[in-house]
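Novice: Prediction below, plus the sequence it came from.
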Amino acid sequence: MGRPLALRGDFTAVDLKRLARQSRDADRTRRLLALAVICDGGSRAEAAETGGVGRQIVRDWAPRFNAEGPDGLISRKPPGNPSKLDDGQRAALVRIVESGPLPARDGVVRWRLIDLAARVWEEFGISVSEARMSRELKALGFGKLSARPRHFAQNEEAVAAFKKTSPSAWRRSARRSRQAPR
């Protein structure tokens, strides 16, 4: 049998249940109700059943609650992987993108994500995937531009003939057809 969980003493089971009623986050509500069971003297197994999780999860919630109070039970977005590029490398990447490729050196006439990833590898020795490069560029304020698609068999004369043409000179309507001022 495990040791009983020690929770901070400034919240009673009634306080935790009140906070659970007021909460709009379902996960936080489950966590608060599970910890309220422990404050009432229940076991970890009872608290886990109330929260719909395992006993170890309830044990993980207790230190978060003790350290941060009820706000420690709010669902958080996982931090994810840290960026591979530092601030200096990002500034250099901005310069590379804004200056554009040199066809003689880079072998391309416009930047693609794979080309930029290869350039980052050449410059900094950092391997970056296309998806990571896309996220880095988006974080730097660059958006994806693509050419408007055009069918290979499109007839330019037919397109020009199809377009509606406006009269070369607009005429003002006759006086009688205009609305009278009110």
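Specialist: Perfect, thanks for sending it.
Novice: make it CA atoms for all contacts and neighbour counts henceforth
Specialist: Will do.
Novice: Which helix or which strand is home to residue 146?
Specialist: Per DSSP states H and E: residue 146 is located in neither a helix nor a strand.
Novice: structure B:
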Amino acid sequence: MEIKKADDAKVVRRLCFISNLYTGDTIKGAATRVGASRGIGSQWLERWNQYGPVGLIPRFGGGRPPKHSHQQSRDLQRLLEEGQPWTTGEITRLIEDEFGVSYHPGHVRRLCRSVYGMSYAIPRPETPSRPENAEEILAKAFGEEEDEEAVDPGETVLGFFR
């Protein structure tokens, strides 16, 4: 029987709940002992009564399907690696433009970090001792022109910083 392989902590917790019921606990008392609510305990008891031990095995649907395919995910990672560093706003617009998928900027930050392995940093505010024409001085010193695309100090910068 599948239940003999009860090394899954969720199944063991549910079995302990059922065991507590057999020792005389109420549903609320048995559920409290295993750190569950009375409502969840009632669901477990109903599944126990209907299906037996197999009813205590979790049945998860796997969650919401992704908004883009694996190929699109690989394409996005390639684009992110080529054009880094990025701000969350830029990545959000890139995903919308390239793949027609809309994400909240907060989710984009989590997605980039967990799925694509990007690190992030919040740009430092300017120091009080910084001259007002710092970019101009720097451009003259290195013979470069000013960068007109400055990063908004409140926006998160993402990149593959290793």
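Specialist: In hand now; what should we look at? Source: prediction; values computed, not measured.
Novice: What are the boundaries of the helices in the second structure?
Specialist: 9-22, 27-33, 38-51, 70-82, 88-99, 105-114, 134-142 (DSSP state H).
Novice: got those helices as TSV, with distance to residue 1 of the second structure and mean neighbour count columns?
Specialist: TSV is the format used below for those (distance: least, C-alpha to C-alpha, whole Å; neighbours: other C-alpha atoms under 10 Å):
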stretch	distance to residue 1 of the second structure	mean neighbour count
helix 9-22	14	17
helix 27-33	25	19
helix 38-51	13	15
helix 70-82	37	14
helix 88-99	46	16
helix 105-114	37	16
helix 134-142	72	12
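Novice: Dump those helices to TSV, plus distance to residue 62 of the second structure.
Specialist: As requested, the helices of the second structure are arranged in TSV below (distance: least, C-alpha to C-alpha, whole Å):
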stretch	distance to residue 62 of the second structure
helix 9-22	16
helix 27-33	25
helix 38-51	20
helix 70-82	16
helix 88-99	23
helix 105-114	18
helix 134-142	51
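Novice: mind checking which of those helices is nearest residue 120 of the second structure?
Specialist: For the helices of the second structure, proximity to residue 120 of the second structure was assessed by C-alpha to C-alpha; helix 105-114 is nearest, at 7.7 Å.
Novice: neighbouring contacts of that closest one?
Specialist: Identification of contacts with helix 105-114 of the second structure by C-alpha atoms under 8 Å, 6 or more residues apart in numbering yields 88-89, 91-92, 118-120, 158.
Novice: and residue 124 of the second structure, which of the helices of the second structure is closest to it?
Specialist: Using C-alpha to C-alpha, these put helix 134-142 closest to residue 124 of the second structure, at 15.0 Å.
Novice: how close does the equivalent of residue 93 of the first structure over in the second structure sit to residue 93 of the second structure?
Specialist: Taking TM-score structural alignment, the alignment pairs residue 93 of the first structure with residue 76 from the second structure. For residue 76 of the second structure, the distance to residue 93 of the second structure equals 12 Å [C-alpha to C-alpha, to the nearest Å].
Novice: which residues sit in contact with the match of residue 93 of the first structure?
Specialist: By C-alpha under 8 Å, 6+ apart, residue 76 of the second structure lies in contact with residue 95.
Novice: switch the cut-off to 7 Å
Specialist: The contact partners of residue 76 of the second structure, by C-alpha atoms under 7 Å, 6 or more residues apart in numbering, come to none.
Novice: And for residue 48 of the second structure?
Specialist: By C-alpha under 7 Å, 6+ apart, residue 48 of the second structure lies in contact with 55-56.
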